[in-house]
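>>> Sequence plus the predicted model coming up.
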Amino acid sequence: MNVFIVEDSALVREQLTRLVEAKERFRVVGWAGEEERAVSAILAQRPDVVLLDIALSPGSGVNVLRRIRAAGSGARVLVMTHSADQALRDACEAIGISGHCDKGGDLHACFEQMEAWLPPVPENEAQRLAALESTGLLDTPEDEAFDSLARVARNLTGAPIALISLIDHSRQWFLSHLGLPERETSRSMAFCAHAILQTGLMEVPDALEDERFRDNPLVQGNPRLRYYAGVPLVLDSGEALGTLCVLDTVPRRLDEAQRDAIKTLARSVVGEIELRRRVLTLEQEIERRHAAEARIMHLATRDPLTGLPNRTVLRDRLEHEVHQAARRGGTVAAMFIDLDRFKLVNDTLGHDVGDEFLMVVAHRLSSTLREADTVARLGGDEFAAILPDMHSDAEALLVAHKLLRALAEPFTIGKHRLRIDASIGIACYPHEGDSAEVLLRHADLAMYQSKQGGGNRATHFTAQMETLAVAALALDRDLDQAIERRELVLEFQPQGVPGGREVAGWEALVRWNHPKLGRLMPDRFIPLAEERGWIHRIGRHVIDSTLAQIATWDRAGTRIPRIAVNLSPSELRAGLADEIDALVYSHGLTPDRLALEITETAIVGDGAEVAYALTRLSQKGYSIEVDDFGAGYSSLGQLRHLPLETLKIDKSLIDDVHHSKIDTALVGAVIDMARALGMRTVAEGVELPEQERVLARLGCDSYQGYLLGKPMPAARVPDWLAQRSAAGPVQAG
């Protein structure tokens, strides 16, 4: 029910508004505080009820009432006054009001009266409104199909007004409105809101004689209705949506033939509505299918996170651009773009931040390149771009540098200040590839070269890259079979005590005797093994071979101190300690014969899992050593929380220790702090006697390097020990 408030007191007006809108089916559609505005607003908005303050200033509440009645408004008016003046009340009733409200008293009776004017609500109202919505007929344009049915009803009955109404939540809306200019009215004044509760035709011969409609605004005001006859429009599923009705301004009755005719016409209206409903359902189903197909196509061609084209689209577009360039004699550039250290962002800040990071990358790449260029996401942190109509290969390199600058601009995600570095590889048609497939492969190889060069750079493809790639592929294939072919062998390098003759320990180093390439150092194949997931198998092979060699020496009477083997960061997982235990005891040895070396990067990586694996190994009696200390990003503060026994000082700090005061101070500081934490130190890469003397003076526990001995095959170890023993006393440690 639409309520208009005429009240000059802001306080009273606010209280009334709050009380009215607390009612579920009421709403305030406007207010006025003086006569002129009240009259114009009421006539324009045509409310169901007016709450009228008689003591209005400026102006007069009585004048408002008189003027709206003279203009044809039939709105129900409840007069609000403090006055008990009967003459004033009689004057208002003579003009036309629906009741009085005492402003100083309880307004409960006033609201009860307003609620009594509301038409009843069907029991299935929610279901009925849903069915009405499903027809899609509300607020549609004029429709001749419905107008023609209403016209027949008007002609058959002789009534001046014929309507096809739909009863919405708070209004009645007309599919057809012959003889009535309005397209809708409030539901609270709708005769049809009562008719939808009937099972058949509802006829009101004289509205002034019917309690339900006597003071209805459409009866008391324009169009001053007196007669109504309506048949509910009931769907096959049982919901009454509205009515087909005829209305007149004089009392009357339909004869039996007219009643039958209007019922028949109502069934025709329902049939038309059902048809429209089925057509709409079919159209919606078609739309859903089209949307689903579009969604499937989008998923098939677009990256779901960034919305960029995917690998399939990239390949198709590149093939098209290559074809066009071949016809025009032009140049097309293909770029592979790989983000540097993105995994660190994902692992430390979480996948939500990582996803936002990738969306920033997508936006910056797209906004930096031309509209004719294509940017695609290939997956993970890999992107690609196609640049048609390049004037030269050099221009493509300039664009790549522009992309690097755009990506490098810092940005904020949440509370994190971040920047993006990337490695870009470029291959241009026709000089660096004559097909889409070749261009993409060559751009990928060039990107890998940028990555190998430290990242944050762009590199053009060269023929040498493909040669190296072919060699790497062959290496990959051969490494998979290297263990079975017994091509992985061990060499052992001794560790001594600075200024002394003792042998403090040994390190086992793996080599690959490749049948074609000769002896390969670990840096040629260990990264490949980690990338391919073979490092676990190789690591177990190295440990098992080392333990077997220790047992062989023991049986031969050659007592070897503890031997250290290297562990890859990817091996530091739960279950490692039990695996190594099984190998040690299978050779009849004990954990004190084996030391395990890890790198600094392993320590600063996955902290919790690494700490657990190292703790388990230490508890079982294995010595844990940190290799290449000083080359990474850890600190002794980090190391003190882990069960570490030895620090191996990186060769980069030892190289100039004999003539650089800074390096001497650095190495001395590492030795002192390690000793304070209860750790031993081993200096790596010692090649000169001068270096050994400095290390002895600084108190380094042991050293390793060519000065003492190069890595040697197992067969040479006994002879080396014998020679060293002959030169002076040897302690096996």
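Received the coordinates, thanks.

>>> C-alpha from now on. contacts and neighbour counts both.
Fine.

>>> in the stretch 501-650 of the chain, which spans are strands?
503-514, 518-520, 563-566, 594-599, 623-629, 646-649 (DSSP state E, counting those that start in this stretch).

>>> Can you give the contact residues for the shortest one?
Outside strand 518-520, the residues that touch it by C-alpha atoms under 8 Å, 6 or more residues apart in numbering are 511, 512, 513, 514.

>>> Longest helix in the chain, please.
In the chain, with assignment by DSSP state H, the single longest helix is helix 256-301.

>>> what's near enough to touch the closest residue to residue 696 other than its chain neighbours?
Leaving out its chain neighbours, the residue that sits closest to residue 696 by C-alpha to C-alpha, 6 or more residues apart in numbering is residue 498, at 4.9 Å. By C-alpha under 8 Å, 6+ apart, the residues touching residue 498 are 692, 693, 695, 696, 700, 701, 702, 703.

>>> Export the strands of the stretch 501-650 of the chain to a markdown table and append columns for mean neighbour count and distance to residue 322.
What follows is the strands of the stretch 501-650 of the chain, written out as a markdown table (neighbours: other C-alpha atoms under 10 Å; distance: least, C-alpha to C-alpha, whole Å):
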| stretch | mean neighbour count | distance to residue 322 |
| --- | --- | --- |
| strand 503-514 | 21 | 41 |
| strand 518-520 | 12 | 41 |
| strand 563-566 | 21 | 49 |
| strand 594-599 | 22 | 47 |
| strand 623-629 | 24 | 49 |
| strand 646-649 | 23 | 54 |
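
>>> what about versus this one:
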Amino acid sequence: MDANCRIFIIDDEEINTLQLEHVLQECGEVLSCNDSSKALSLIDTFRPDVIVLDIEMPKVNGFDILKELRQKHYFNDLRIVVITSHSDIEIEEKALSLGAIDFISKPLNLTLCRMRIENHVNFKHQENMLQIAQSSLQSEKEHLRITLDSIADGVISTDDNARINYMNPVAQRLTGWSLIAAKGKHIEEVMSLNDATTGSRSLNPLVMALQENRPVAMAINTQLTSRQGITHRVEDSAAPILNSSDEQCGAVMVFQDVSETMAMAVQMTYLSHHDQLTALPNRVLLHDRLTQAITRAAFSENKLSLMLLDLDKFKYINDALGHHVGDEIIAHVGHSLDKFACNDITVARVGGDEFALVVPHTSTLSNIEPLIEQVLNVIGTPFRIADEQHVLSASVGISVYPDDAKSVEEMLRHADSAMYKAKHEASNSYCYFNDELQLAMNERLRIGNLLRKALDENTLEVYFQPKKDLATNEIVGYESLVRLIDEEGKCVSPLQFIDYAEETGLIYRLGAQVLEKSCIVAKKWLDAGCPKQVAVNISAKQFSDSSLVELVASTLEKTKLPSRYLELEITESALIDCYEQTVTQLKSISKMGISIALDDFGTGYSSLSYLRLFPLNVLKIDQSFVRDMLTDSQALDIVSTIVELAKTLNLKIVAEGIETTEQKQKLQSLGCKIGQGYLLGRPTPFEKNHKQ
């Protein structure tokens, strides 16, 4: 029995209620009432499921109670069993008309009475369970409806004939059909699909899902045309719906509008393959175009040229005028070069101020020369930006397939090497890659590997060239010079690896190692009782590193070398490249007590303002002037002027490259007291200098 079922007995005879309470106690919760006038209020409070009601009662009879109950909102939830001692058919009809569903005759047969009430309790329990199930089903249905109405995907369900019985709001919006208008129509009438490229009609995947009784994905590149003619790119799938017997009873279609996603993908693809500043193809797309061009050239047995173009001295323009003007200039150059992008020619921006042209041509190179000249002429055409006129020049390197390269990587590498050579020859020049360049490239690669290995293993050697008093021949200091030793034990010229180190960024590691090795040697001389100042060259690149001052300070602290025994040599180009930062760093270095020498004075951007603004201690006369001063009056005048200038500014003067006695004597006569060169001593390792 259902212990939660409530049974309410209304009978004016107490014996009857007691007997009924006893036999029905296991049927549920039982409450009885002998005063019919109080019955209705008790019913409102107790809210029974089953009422056992005596018809003949004083005060208020059973019919009156039935009439009152019919007015209650919960009347339809009640199961009312009438007790009567009459067998009059009219009484039964009246009771049934008022809502009674069963009768128990007096005198009471308690067994029969219990069985009847049990049946009604069971019926009521089943009714309650059915109501709960219906309520749960309705709740789940409503939840499902809200979910389907709220999701971003379109949902359409059909019967097993592909006729629509449901569409959520998204599906209605995308198809342009309301649910009312679409209901009962075949899905292909409502959902018009076609191939986005060809425009041909596409089979709806829901129809295929029903035909093949399996899930079906929508074809790629599918387009949906709404009832109003609006098109959407769509994707997703359809699947059959099966009943409890695994029989097909319909299908569901789930799809989404991917128009914005597709547009975004196209935009992202464009951005990933094009330079944002010039809108030209970038390095990624250049690689792809080169690959395709090589394939076509190989098939047609023609040639293919790759021209790499780099603007001359663009860095100085960029630094002087600002990056915003530099960007405008790059955009102008890109627009100018884009005019050549026709007849299978690809124009790309590789990066920075570097551009590329991929040029297919016949088996000869005759048609490439005029194009190169046209490109250089376009670059050299004067133009105005920010109310200033600019005239540019460029260096071009050319690699030719299949003459010197067989792959994209080789063409890029060879064109870059040729451009590098052109850049070191003259402005507005071009150079083809050749065997000589191949050898130079191989040598450059060898030197690069050798340098990296030496830096990794800390095996760079430092030689020391003495600086001597020209009158007494006494050593007053040394200049440290780095040496790279190859696999055969031979010295590699600094001209070969210093430029490489600066271009690749290895100059920072190289400079740090040379500085430390030099300070270690200077400390050994100090500890041996013969203190000598050591001059260490600092490249312009190192001054671009904000941590240079910290590096110098930490190296002195690490090696325990007093700062007065260290001199840093800088070139005039270092002063120019990072003017403000260089001034700040030199002042900090000078405050440490470190001497600062200006190397190769007179060969670069010589200006008296440098000597006034920078905390310099030493001027070094470049060896080119020393070499020519005995035969060239202009060179002699320059040397004389530098010596007098140094005296006036109270700066030390050091002459470089002294190789003859005549040069030494002339310098002495001019008032130069200190010099260095092969006549006075060649660069040697520490061990040999130590023995001296």
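Thanks, I have it. Predicted, not measured: the structure shown is a model, and the values here were computed from it.

>>> Now compute the TM-score of the two chains, please.
Remark: TM-score between the superposed chains equals 0.60 [TM-score structural alignment, normalised by the length of the second structure]; 446 aligned residues with a C-alpha RMSD of 2.6 Å.

>>> follow-up on the earlier one: next structured bit after the longest helix of the first structure?
helix 311-328 (DSSP states H and E).

>>> The following helix or strand past that following helix maps to which residues in the second structure?
Sequence order places strand 331-339 as the next helix or strand after helix 311-328 of the first structure, per DSSP H and E. Per TM-score structural alignment, the counterpart of strand 331-339 of the first structure in the second structure is residues 303-311.

>>> next one: stretch 595-604 of the first structure
Using TM-score structural alignment, stretch 595-604 of the first structure corresponds to residues 567-576 of the second structure.

>>> Kindly report the same for stretch 248-255 of the first structure.
So stretch 248-255 of the first structure sits over no part of the second structure, by TM-score structural alignment.

>>> dump the residue contacts of the residue positioned nearest the centre of the second structure.
Nearest residue to the geometric centre of the second structure (C-alpha atoms, centre = their mean): residue 272, 11.2 Å. The contact partners of residue 272 of the second structure, by C-alpha under 8 Å, 6+ apart, come to residue 284.

>>> Show me what it lines up with in the first structure.
Per TM-score structural alignment, residue 272 of the second structure is aligned with residue 300.

>>> Based on its surroundings, how many neighbours for the alignment partner in the second structure of residue 711 of the first structure?
Alignment note: residue 711 of the first structure maps to residue 683 in the second structure; criterion TM-score structural alignment. By other C-alpha atoms under 10 Å, 20 other residues sit near residue 683 of the second structure.

>>> right, and residue 683 of the second structure touches residue 464 too?
Yes: using C-alpha atoms under 8 Å, residue 683 of the second structure is in contact with residue 464, at 4.9 Å.

>>> which residues are in contact with both of these two?
Counting by C-alpha under 8 Å, 6+ apart, the residues touching both residue 683 of the second structure and residue 464 are residue 481.

>>> still on that earlier bit, filter the contacts of residue 498 of the first structure down to the ones in helices?
692, 693, 695, 696.

>>> And the match of residue 711 of the first structure, how far from residue 493 of the second structure?
Computed as C-alpha to C-alpha, to the nearest Å, the residue 683 of the second structure to residue 493 of the second structure distance reads 13 Å.

>>> residue boundaries of the strands in the stretch 51-200 of the second structure?
Using DSSP E, counting those that start in this stretch, strands in the stretch 51-200 of the second structure cover 79-84, 102-105, 154-159, 164-167, 192-195.

>>> right, so of those strands, which gets closest to residue 125 of the second structure?
strand 79-84 (11.1 Å; C-alpha to C-alpha).

>>> residues in the first structure aligned with the closest one?
Going by TM-score structural alignment, strand 79-84 of the second structure sits over no part of the first structure.

>>> Identify each buried residue in that strand, please.
Using 16 or more other C-alpha atoms under 10 Å as the test for burial, strand 79-84 of the second structure gives 79, 80, 81, 82, 83, 84.

>>> who does it touch, helix- and strand-wise?
The criterion is 3 or more C-alpha pairs under 8 Å, 6 or more residues apart in numbering; DSSP states H and E, and the helices and strands that strand 79-84 of the second structure contacts are strand 50-54, strand 102-105.

>>> want to throw the strands of the stretch 501-650 of the first structure into CSV with distance to residue 42 of the first structure?
Compiled in CSV, the strands of the stretch 501-650 of the first structure are given as follows (distance: least, C-alpha to C-alpha, whole Å):
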stretch, distance to residue 42 of the first structure
strand 503-514, 96
strand 518-520, 96
strand 563-566, 90
strand 594-599, 84
strand 623-629, 87
strand 646-649, 91
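
>>> So which of the ones you listed is nearest residue 177 of the first structure?
Of all the strands of the stretch 501-650 of the first structure, strand 594-599 comes closest under C-alpha to C-alpha, at 85.7 Å.

>>> contacts for the closest one?
Strand 594-599 of the first structure has contacts (C-alpha under 8 Å, 6+ apart) with 562-569, 622-629.

>>> What of stretch 504-516 of the second structure?
Contacts for stretch 504-516 of the second structure (C-alpha under 8 Å, 6+ apart): 452, 455, 458, 460, 462, 482, 498, 500-501, 536, 538-539, 541-542, 551-552, 555, 559.

>>> With stretch 565-578 of the first structure instead?
507-509, 530, 535-536, 539, 542-543, 546, 594-599, 601-602, 609-610, 612-614, 616-617, 620.
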